[in-house]
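*Asks:* sharing a sequence plus its predicted fold:
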Amino acid sequence: MPALRDSRKRILVTGGAGFLGSHLVDRLVGEGHDVICADNLYTGAKRNIEHLHANPRFEFLRHDVCNPLKIEVDEIYNLACPASPVHYQRNPVLTTKTSVMGALNMLGLAKRLRCQIFQASTSEVYGDPEQHPQREDYWGHVNPIGARACYDEGKRCAETLFFDYHRQHGVAIKVARIFNTYGPRMHPMDGRVVSNFIVQALLGEDLTVYGDGAQTRSFCYAGDLIEGFARLMAAPAPVTGPVNLGNPDEFTVLELAEQVLKMTGSKARIRHLPLPADDPRQRRPDISLARRELGWEPEVPLAEGLSRTIAYFRSLV
């Protein structure tokens, strides 16, 4: 297991007001670091970070990573990008620019400061995979001109830039490929399957299952994922990634819908709709690398994580 940080740092988290970004900021502030949360609030929310405003170790900066940022920090986590189909397809050009220009700007900053930088990549780089489960050495099966390409290809290009900056300029990089993650602070209208089902169930609306619901996903609780971030960032220099971070336990979408109905006590029904274009049929990480290099694997069972997430959405609904 990598050694934990032993000194106070000044850390930049882009996308820090988002679902995962805000949980990461909480962790870093809790460890005693000075944290600058940069977010343009396109999909992030002030409510995710409002509890930190009185903390002297926290600073919020409204900033779009498509523009350069002049700042002095010891470490960078680049999480800025819309991450759900509803949000990233709303403005696909902006999504691609955020992934590519954001990576260029943050890598340029890391190069100037000679500091380590983390990239929040995604399992979407595997597309609709022909390999199952997906390993890091799999190059993917992605439609480069489809409706999801703005996100899939944007993140793939960002990974290219990270590794080129590492090889050409010696920038210390860490790249995580994030699989389906859920938990408190998810946007209630982000279109992701867990938030969709919970909100629909609590409102008594039909749960919308696309296709026959036999497509599979693996669901990782947010707290487990943030632990993976911390361990990857603290890992010795030869470990750059990409590293899969996700839960290897696999569930069908229909199984998830049925469990949400049971746990919420909802009388809602399940309604089947046509499967969206390029929707992956299977999504499950091989986390052998994370287990070996980081000593990491998820610990929160789906039922426990769903219980916490349902409680959060009840407070909103």
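*Replies:* Structure received.
*Asks:* make it CA atoms for all contacts and neighbour counts henceforth
*Replies:* Noted.
*Asks:* residue 130 contacts residue 141, correct?
*Replies:* Yes - under the criterion of Cα atoms under 8 Å, residue 130 is in contact with residue 141, at a separation of 6.8 Å.
*Asks:* second structure for comparison follows:
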Amino acid sequence: MTDTHGSNTASTGYRPGVSPADVELVLAHTPAAVWEALRGQRLFVSGGTGFVGCWLLEALLAGHERFGLGLELTVLTRAPGRFRAKAAHLAGHPAVRLLQGDVTDLAGVAGPFDTILHVATDVVRPDADPLRVYRDIVAGTEQTLALAARAGATRYLLTSSGAVYGRQPADCPQVPESHAGAPATDDLGSAYGQAKRAAEFLLACHARQHGTAARVARCFALVGPYMALDAQFAIGNFIRDSLAGAPVRVGGDGTPLRSYLYAADLAVWLLTILVNGDAQPYNVGSSRAVSVAELARRVSRALTGAEHVVVAQAATPGRAPAQYVPATARAAALGLREYTDLDAAIRATAAWQPRPAAP
């Protein structure tokens, strides 16, 4: 492990890497009691350089600056140089300490830490070795739990996934946390969901043994600044196409149903669940379903003012669409809601991105 303190690269005057409106949304909608519970906390963040991690860091540093929280953030990264190039304002903040290493090997990390945020949500390529995917996710969870035990952490947040439910039934328009479904064990493409289920089990065992306040956030589809537009996320690909002045291309028939939670809203949800939630998992996402074809049209309209969409395949008559949409009543019981509508989320995500070349 290599330790590099953020203050080595800090510049005078901290400025967030997202819009002032997003910062104010996070500060306004995160309960005051959550900020107070975080005051003076020493937090270890795995996955802090990814999409979810960057948004958590933006939110935490915004609270740190506005409310004088006195946070100490240790952020694990495999490549500190790349992270500094991507988000110098995060990597260089005096409250941030970068720790070079891999989440599957934290034996050299001791703490002390008050809270562990295990938010590593790596993009899994379709051609990835499923056994490697499974082992890396499980090992990362085991390592962060072992760190929590020896570092004295009393809170732990795991970002899990809606993939733990397996295929959403056709008669279930919004899947609740109580749904007993699971990915098929002979589906090698389900390694991510299988591993996240195992991670949740490991956390439950740890919490029972150590009395840790364990929180599980089952994240569904998300959108916002820091999103990679060249990964296998439909909304990112659609935004990329529109920004390049090309037609938005839908690879399938456009019938699957998805929903999208904006990243600033996500940050509010995760921090609130961390402090005010209970030990049962929470779905984190939008409950407002949209077909992939309609999503493509909305992206095109929002960014170009017209519908330039090409759908590759015709829909099969009578076939129920695949669904990936959560029920969010448990989050609503914490006072959480969707603060940003989809069209605004699309425009904000596009406005943050550099203009790509045409595909």
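*Replies:* Good, I have the coordinates. Being a predicted model, the structure only gives us computed values, none of them experimental.
*Asks:* TM-score for this pair?
*Replies:* The TM-score (TM-score structural alignment, normalised by the length of the first structure) is 0.89; 307 aligned residues with a Cα RMSD of 2.4 Å.
*Asks:* name the element residue 314 of the first structure belongs to?
*Replies:* When secondary structure is defined by DSSP states H and E, residue 314 of the first structure falls within helix 302-316.
*Asks:* now what about that helix, what contacts it?
*Replies:* Helix 302-316 of the first structure is contacted by residues 182-185, 188, 198-199, 202, 219-221, 260, 263-264 when judged by Cα atoms under 8 Å, 6 or more residues apart in numbering.
*Asks:* can you check stretch 101-117 of the first structure too?
*Replies:* Stretch 101-117 of the first structure is contacted by residues 65-70, 72-78, 80, 158, 161-162, 165, 169, 171-174 when judged by Cα under 8 Å, 6+ apart.
*Asks:* just the buried residues of stretch 109-118 of the first structure, please?
*Replies:* Of the residues in stretch 109-118 of the first structure, those with enough neighbours to count as buried (16 or more other Cα atoms under 10 Å) are 109, 110, 111, 114, 115, 116, 117, 118.
*Asks:* and the second one, what's its match in the second structure?
*Replies:* For residue 110 of the first structure, the equivalent position in the second structure is taken to be residue 148, counting by TM-score structural alignment.
*Asks:* what comes up buried for the strand or helix carrying its match?
*Replies:* Under the assignment given by DSSP H and E, the secondary-structure element containing residue 148 of the second structure is helix 130-151. For helix 130-151 of the second structure, the buried set under the neighbour-count rule, 16+ other Cα under 10 Å, comprises 130, 133-134, 136-145, 147-149, 151.
*Asks:* roughly how far is the helix holding residue 314 of the first structure from the heart of the chain?
*Replies:* Between the mean C-alpha point of helix 302-316 of the first structure and the mean C-alpha point of its chain there is a distance of 18 Å (Cα atoms, centre = their mean, to the nearest Å).
*Asks:* and that helix, how far from the second structure on average?
*Replies:* If you overlay the two and look at helix 302-316 of the first structure, the average distance to its match in the second structure is 1.7 Å (mean Cα distance after the TM-score superposition for the first structure).
*Asks:* list the buried ones in that helix?
*Replies:* Within helix 302-316 of the first structure, the residues scored as buried using 16+ other Cα under 10 Å are 302, 305, 306, 309, 310, 313.
*Asks:* quick revisit: keep only those of the contacts of stretch 101-117 of the first structure that are in helices.
*Replies:* 158, 161, 162, 165, 169 (DSSP state H).
*Asks:* hey, where'd the strands end up in the stretch 101-250 of the second structure?
*Replies:* With DSSP state E, counting those that start in this stretch, the ranges of strands along the stretch 101-250 of the second structure come out as 115-118, 155-161, 213-219, 222-223, 248-250.
*Asks:* residue 234 of the second structure is nearest to which of those?
*Replies:* Using Cα to Cα as the measure, strand 248-250 is the one of the strands of the stretch 101-250 of the second structure that comes nearest residue 234 of the second structure, at 8.1 Å.
*Asks:* what stretch of the first structure does that closest one fall on?
*Replies:* Aligning strand 248-250 of the second structure against the first structure (TM-score structural alignment) gives residues 207-209.
*Asks:* need the contact partners of stretch 105-125 of the second structure.
*Replies:* For stretch 105-125 of the second structure, the external contacting residues (Cα under 8 Å, 6+ apart) are 1, 41-48, 50, 52-53, 133, 140-141, 143-144, 147-148, 150-159, 192, 231-232.
*Asks:* try stretch 222-237 of the first structure
*Replies:* Residues contacting stretch 222-237 of the first structure (Cα under 8 Å, 6+ apart): 1-5, 20, 23-24, 27, 118, 172, 174, 176, 181-184, 239, 245-246, 293-294, 296-300.
*Asks:* in helices, which of those residues appear?
*Replies:* Mapping the contacts of stretch 222-237 of the first structure onto helices (DSSP H) picks out 20, 23, 24, 27, 293, 294.
*Asks:* could you export these as JSON lines, including distance to residue 225 of the first structure?
*Replies:* Shown next, in JSON lines, are these (distance: Cα to Cα, whole Å):
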{"residue": "20", "distance to residue 225 of the first structure": "9"}
{"residue": "23", "distance to residue 225 of the first structure": "10"}
{"residue": "24", "distance to residue 225 of the first structure": "9"}
{"residue": "27", "distance to residue 225 of the first structure": "12"}
{"residue": "293", "distance to residue 225 of the first structure": "15"}
{"residue": "294", "distance to residue 225 of the first structure": "12"}
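*Asks:* mind putting those into a markdown table with distance to residue 135 of the first structure and neighbour count?
*Replies:* Conversion of those to a markdown table gives the following (distance: Cα to Cα, whole Å; neighbours: other Cα atoms under 10 Å):
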| residue | distance to residue 135 of the first structure | neighbour count |
| --- | --- | --- |
| 20 | 23 | 24 |
| 23 | 26 | 21 |
| 24 | 25 | 24 |
| 27 | 28 | 16 |
| 293 | 14 | 17 |
| 294 | 16 | 22 |
